[in-house]
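J.: Kindly generate the corresponding structure for this input.
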Amino acid sequence: MKYVIGIDLGTSSVKTVLVNKQGDIVGEATASYPLIQERPGYSEQDPEEWVKGTLGCLKELLDSKQAAAEDIEGVSFSGQMHGLVLLDEQNQVLRNAILWNDTRTTKECREIEAKLGDSLLEITRNAALEGFTLPKILWVQKHEPELFAKAARFVLPKDYLRYRMTGQVAMEISDAAGTLLLNVPEGAWSEEITAAFGLPAGFCPPLVGSTEDTGTVLPEFAQQSGLSPNTRVFGGGADNACGAVGAGIVRKGDALCSIGTSGVVLTYEEDKSKDFGGKVHFFNHAHPGAFYAMGVTLAAGYSLSWFKDSLAPELGFNELLAPVGSLPPGADGLLFTPYLVGERTPHADSVIRGSFIGLSGTHRREHLARAVMEGITFSLAESLALFREAGIEVDRMISIGGGAKNPVWLQMQADIFGIPVVSLKNEQGPAMGAAMMAAVGSGWFASLKDCADQFIGYAQTYEPVPANVETYSRLFKLYQQVYAATRSLNEGLQEFRG
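T.: Predicted coordinates for the structure are as follows:
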């Protein structure tokens, strides 16, 4: 039996999965590592922790004897996006990595907008946000000039891990799309942007594809991990691209709804001319020549966790949500906006905060719970509406994460989105996506689409109920008015916030 390994390098931990040719996961291992948060808004990590965690996981997989080292044909990666890893001429790390959730770079974002103007969206298809990599580069350039003078190149987190595994420096394209340095439609580094900010020649490393062979395992890494030095290593993908692949989003008409702490709606696209004016993200997909549009709700699952912890800390989620299914759509005239930490799509607004609208003395806890679930889904539906306005057809939604664990919520998604919603039999997310890239790279399948047909199993399909669709369509129009109606109120409340 032959196997591949998928490595998911996340923000708080690394997860590895061992997968056979039938798509069965026969082994798993996880290792956590710390964040470094020296000041408010700062979020960093020591890249060596990623290497140590990955080595530990690989050793655990090999020690389990589920597979012999020589039977593991390929390894690939999913990685947390946007994190800045600066390397010198000898490819030594110059400082801690600055992560995606670091927010110190607001001034640098404004500088990017001022210098590039309309060219920014034309080239990168994305707005300048603190999470992206270019603002982090400019921050180091400005605040740590002596260190930056030693920087020969940069990589992203999973690309640094791949370098340590193979000795080859490269950046995979779906991850490069989140740097604000890539010409996304053309799939090449933008010389206009690198020149505008004085970045040295070769600062952006060579680009590779997600299923592209990037070499074999270095002897030293093989000895430490237990892998064979003959095991091939493939490009991998950004965590959202890998999550999409792991859910089978590799065809036009399919979209992904993922509800974790934040929420994502993501759709597959092959037309590189799509332009959303920066209202949603538009990135290169792991599938060659394809793209994905993505909208983000900052406080999706977090809104429900906040509600439970604040109003029903003694209950589990199943007990809290059990009465919700007996209520009709609309929670008896109650709306909730999930802006607890600001919002990303379609309102890039750090000041806005959440609201319950229509609260009355007849509402009970289950009404509020249903309103929270509906409000999260309405927020995600705003991203779907932007896709449709841009001419992207979405025929069905694959739902994963916390929102896929509750049948009432899955039906609610179908009714609010107005399309069938499908759950997965075995949800493994980005780690499975990474394993699928290794499987295709190893020659098991001709494409990620073929691999998805073998590896991805679908569970139940929730069809939209016409009467509920009509009700939610009217409620959605009211929901969309709440942002504008409360924006100035939230600006006024800023001075009173702790």
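J.: Could you use CA atoms for every contact and neighbour count after this?
T.: Will do.
J.: ok, the residue nearest to residue 463 when sequence neighbours are not counted - contacts?
T.: The shortest distance from residue 463 to any non-neighbouring residue, by C-alpha to C-alpha, 6 or more residues apart in numbering, is to residue 420 (4.6 Å). Applying C-alpha atoms under 8 Å, 6 or more residues apart in numbering to residue 420 gives the contacts 395-397, 414, 461-464.
J.: repeat that with 10 Å
T.: 394-398, 410-411, 413-414, 461-465 (C-alpha atoms under 10 Å, 6 or more residues apart in numbering).
J.: try residue 91
T.: 151-155, 160, 163-164, 167, 169.
J.: How about the spatially most central residue of the chain: what's its closest non-neighbour residue?
T.: The chain has residue 240 as the residue nearest its centroid, 3.4 Å off, counting by C-alpha atoms, centre = their mean. Spatial nearest neighbour of residue 240, excluding adjacent residues (C-alpha to C-alpha, 6+ apart): residue 430 at 7.2 Å.
J.: Flag every buried residue along the lengthiest helix in the chain.
T.: Across the chain, the helix with the greatest residue count (assigned by DSSP state H) is helix 466-493. Within helix 466-493, the residues that count as buried by 16 or more other C-alpha atoms under 10 Å are 468-469, 472-473, 475-476, 479, 482-483.
J.: Helices along the stretch 101-250 of the chain, start to end?
T.: Ranges of helices within the stretch 101-250 of the chain are 106-116, 119-124, 133-143, 145-148, 157-166, 173-176, 191-196, 219-225, 239-246, based on DSSP state H, counting those that start in this stretch.
J.: In JSON lines, list those along with distance to residue 23.
T.: As requested, the helices of the stretch 101-250 of the chain are arranged in JSON lines below (distance: least, C-alpha to C-alpha, whole Å):
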{"stretch": "helix 106-116", "distance to residue 23": "42"}
{"stretch": "helix 119-124", "distance to residue 23": "35"}
{"stretch": "helix 133-143", "distance to residue 23": "34"}
{"stretch": "helix 145-148", "distance to residue 23": "44"}
{"stretch": "helix 157-166", "distance to residue 23": "23"}
{"stretch": "helix 173-176", "distance to residue 23": "23"}
{"stretch": "helix 191-196", "distance to residue 23": "41"}
{"stretch": "helix 219-225", "distance to residue 23": "23"}
{"stretch": "helix 239-246", "distance to residue 23": "11"}
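J.: circling back: among the contacts of residue 91, which lie within strands?
T.: The members of the contacts of residue 91 that map onto strands under DSSP state E are 153-155.
J.: here's the other one to compare against:
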Amino acid sequence: MRYYMGVDNGGTFIKAVIFDETGMAVAQAHEQIQLITPKPGFTERDMELLWQLNAKAMRAAVEQAGVPPEQIKGVSFSGHGKGLYLWGEGTPAYNGILSTDSRAVAYADKINGGPAADALFKKTVQKALCCQPVALLQWFRDNAPHVLEHTKWIFGVKDYIRYRLTGQAFAEITDFSGSNLVNLKTRSYDDEILELLDLSAIKGKLPPLRASTDVCGAVTKEAARQTGLAEGTLCAAGMFDIDASAIAMNIVNEEYLAVIAGTWSINEFIARQPIDDRSVMMNSIYCTPGYYLVEESSPTSASNLEWYMNTFLADLKKRCKERGENAYRLADELVESVAPEDTEVYFLPYIYGSNYNGNAKACFIGLSSYHTQAHVMRAVFEGVTFCHMAHIEKLLAHRPGVKAIRLAGGVTNSEIWSQMFADVTGRKVEIIRTKELGAFGAALCAAVACGGYKSMEAAAASLVAVEKSYTPVAACAEIYRKKYERYQRLAQLLEPLWH
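T.: Next comes the predicted model:
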């Protein structure tokens, strides 16, 4: 039996999962790293600690699998896109910056509204986001130039972890194509892009670009000691986590939308050509040849529930943990106890920013003394789902005849929430058998790189299976349609305040 490891670094958890050659997970381990928030809008993590926790998770998964490390033929990686991980001479040049960081809002606004905006868009087919490397690098250029001076390599999170395993620096194309630093038409770096952004000084710090299934080195002796993997184990480039989740849902044609409800609200489909009329937020290069990934996204998804429970229900979560119970099951019970038509409390899920405005703030609207924790919890579930719908509507304008929505992320642990996605979108929702889709997509990549499959499409066709599906309930869909219209109106009315 051959085995493959997928290592996924999301916005909240680090996961290492080992899959056998039939696609079944045989071992998995996860770690959580503390968020560093030195100032409002700053979301960072200690890069050295991040590596140590990755190594710990990999070692735990290898030990749990109980197979000789030599049978783990390959390792690959997925990770949150955007953000920034700067490596210096032998040590990190700064903390890692997550995709929820908003310090560079003014820089993104200036790029999008500046004289070079049209010229940049023709090359990158993207609007600038405050959490993209392009805006963050400009922020460092002006506010902490010494950091860039001491930077040797500019990485995404998964490329950084692969570097620590192999000692070889590469930038993987699906990830970096979402950075606003890559020409999507030539699929390469572009000197003119750097000149237009006044970032020519970083040119030598950008690692060589590689495709997802390219072999990018092997596990070093020191990394083997730390992770439990065999020295010399091949490491494939990997993917942006939204690509990893999409390929793990067998998104290899134009029949499906992929929706990932985790730290970010990710909503996407693949297309032969990018959408270049500015009606969607992002185009990037997909992990299968000839396709682009068309994306609508914002930091407005299930991480809002995590924030709410950590902030207001911390004692309850602690008691549940002590009793071996799942606190999130309680969230389901609370939501189910209130019918959708019985509450008009609304939640704008902007704890980490908005799909409308980087300066927007989260809020509850419509609360009174009558309302209980159940009403508030339902508002969180609905608000996150409505914000996804705002993105999905933009995608459906270009792809109206989708067969179904394939859903991934934390919300799939809740049947109530998964059904809500079907009712709000009015479309069938399918859930894939494997829960850890980011790691699974990475493992598929490792399998292809090691010769187990001839292509990503072949690996997905062979190993991906739908576990369950949800069909819209007509009566609920009509209720949610009216509530969604009101949600949109509230968001529009509040928009002037954020300016």
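J.: TM-score of the superposition?
T.: Once superposed, the chains reach a TM-score of 0.85 (TM-score structural alignment, normalised by the length of structure 1), with 486 aligned residues with a C-alpha RMSD of 3.2 Å.
J.: Could you report the neighbour count for residue 183 of structure 2?
T.: 21 (other C-alpha atoms under 10 Å).
J.: do the same with the one 10 residues further on
T.: If you count neighbours by other C-alpha under 10 Å, residue 193 of structure 2 ends up with 21.
J.: mind listing what it touches?
T.: For residue 193 of structure 2, counting by C-alpha under 10 Å, 6+ apart, the contacting residues are 116, 119-121, 123-124, 180-183, 199-200.
J.: Looking at those, spot the one nearest residue 41 of structure 2.
T.: Ranked by distance to residue 41 of structure 2 (C-alpha to C-alpha), the contacts of residue 193 of structure 2 are led by residue 180 at 20.9 Å.
J.: show me what contacts the closest one?
T.: Residues in contact with residue 180 of structure 2 (C-alpha under 10 Å, 6+ apart) are 82, 120-121, 123-129, 132-135, 189, 193-194, 282-284.
J.: just residue 243 of structure 2 next, same as before
T.: 78-79, 81, 174-175, 212, 249, 251, 258, 268, 270, 284-288, 293, 437-438, 441-442 are the contacts of residue 243 of structure 2 under C-alpha under 10 Å, 6+ apart.
J.: Show me those that map onto helices.
T.: Among the contacts of residue 243 of structure 2, DSSP H puts 174-175, 437-438, 441-442 in helices.
J.: which among these gets closest to residue 44 of structure 2?
T.: Taking these together and measuring to residue 44 of structure 2 by C-alpha to C-alpha, the closest member is residue 175, at 18.9 Å.
J.: wait, that closest one sits on residue 283?
T.: No. Using C-alpha atoms under 10 Å, residue 175 of structure 2 is not in contact with residue 283, being 11.4 Å away.
J.: Looking at those two, which has the bigger crowd around it?
T.: The neighbour comparison of residue 175 of structure 2 against residue 283 (other C-alpha under 10 Å) goes to residue 175, with 31 against 28.
J.: quick one: the closest residue to that one other than its chain neighbours from residue 376 of structure 2, how far?
T.: Ranked by C-alpha to C-alpha, 6+ apart and with sequence neighbours excluded, the top spatial neighbour of residue 175 of structure 2 is residue 240, at 4.5 Å. Shown here: residue 240 of structure 2 relative to residue 376 of structure 2, a distance of 33 Å by C-alpha to C-alpha, to the nearest Å.
J.: Just want to know which of those two has more residues nearby.
T.: More crowded of residue 240 of structure 2 and residue 376, by other C-alpha under 10 Å: residue 240, with 33 against 21.
J.: For the more buried one, what is the corresponding residue in structure 1?
T.: With TM-score structural alignment as the criterion, residue 240 of structure 2 lines up with residue 238 in structure 1.
J.: so who does its match touch?
T.: Contacts of residue 238 of structure 1 by C-alpha under 10 Å, 6+ apart are 8-9, 77-82, 156-159, 172-178, 210, 244, 283-286, 430, 433-434.
J.: Also residue 224 of structure 2?
T.: The contact partners of residue 224 of structure 2, by C-alpha under 10 Å, 6+ apart, come to 55, 58-59, 69, 165-166, 218, 230-233.
J.: Please say which position in structure 1 it maps to.
T.: Aligned partner of residue 224 of structure 2 by TM-score structural alignment: residue 222.
J.: And that match, how close does it get to residue 292 of structure 1?
T.: To residue 292 of structure 1, residue 222 of structure 1 is 35 Å away according to C-alpha to C-alpha.
J.: Tell me which other helices or strands the longest helix of structure 1 touches.
T.: If you count contacts as 3 or more C-alpha pairs under 10 Å, 6 or more residues apart in numbering; DSSP states H and E, helix 466-493 of structure 1 packs onto strand 335-337, strand 355-357, helix 365-389, helix 407-417.
J.: Put together CSV for those, with distance to residue 442 of structure 1 on each row.
T.: Supplementary listing: those in CSV, determined by distance: least, C-alpha to C-alpha, whole Å:
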stretch, distance to residue 442 of structure 1
strand 335-337, 46
strand 355-357, 50
helix 365-389, 34
helix 407-417, 36
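J.: Indicate which one of the ones you listed is closest to residue 309 of structure 1.
T.: Closest approach to residue 309 of structure 1 among those (C-alpha to C-alpha): helix 365-389, 12.0 Å.
J.: That closest one: which residues count as buried?
T.: Buried, per 16+ other C-alpha under 10 Å, within helix 365-389 of structure 1: 365-384, 386-387.
J.: how far away is residue 409 of structure 1 from residue 134 of structure 1?
T.: Distance from residue 409 of structure 1 to residue 134 of structure 1, by C-alpha to C-alpha: 38 Å.
J.: Am I right that residue 76 of structure 2 is in contact with residue 241?
T.: No. In this structure, residue 76 of structure 2 is not within contact of residue 241 by C-alpha under 10 Å, at 11.6 Å.
J.: between these two, which one's more packed in?
T.: residue 76 (31 against 26).
J.: Can I take it that that one is in a helix?
T.: No. Residue 76 of structure 2 is assigned strand when assessed by DSSP: H, G, I helix; E, B strand; the rest coil, not a helix.
J.: what's the closest of the helices and strands packed on helix 466-493 of structure 1 to residue 97 of structure 1?
T.: Using C-alpha to C-alpha, the nearest of those to residue 97 of structure 1 is helix 365-389, at 30.4 Å.
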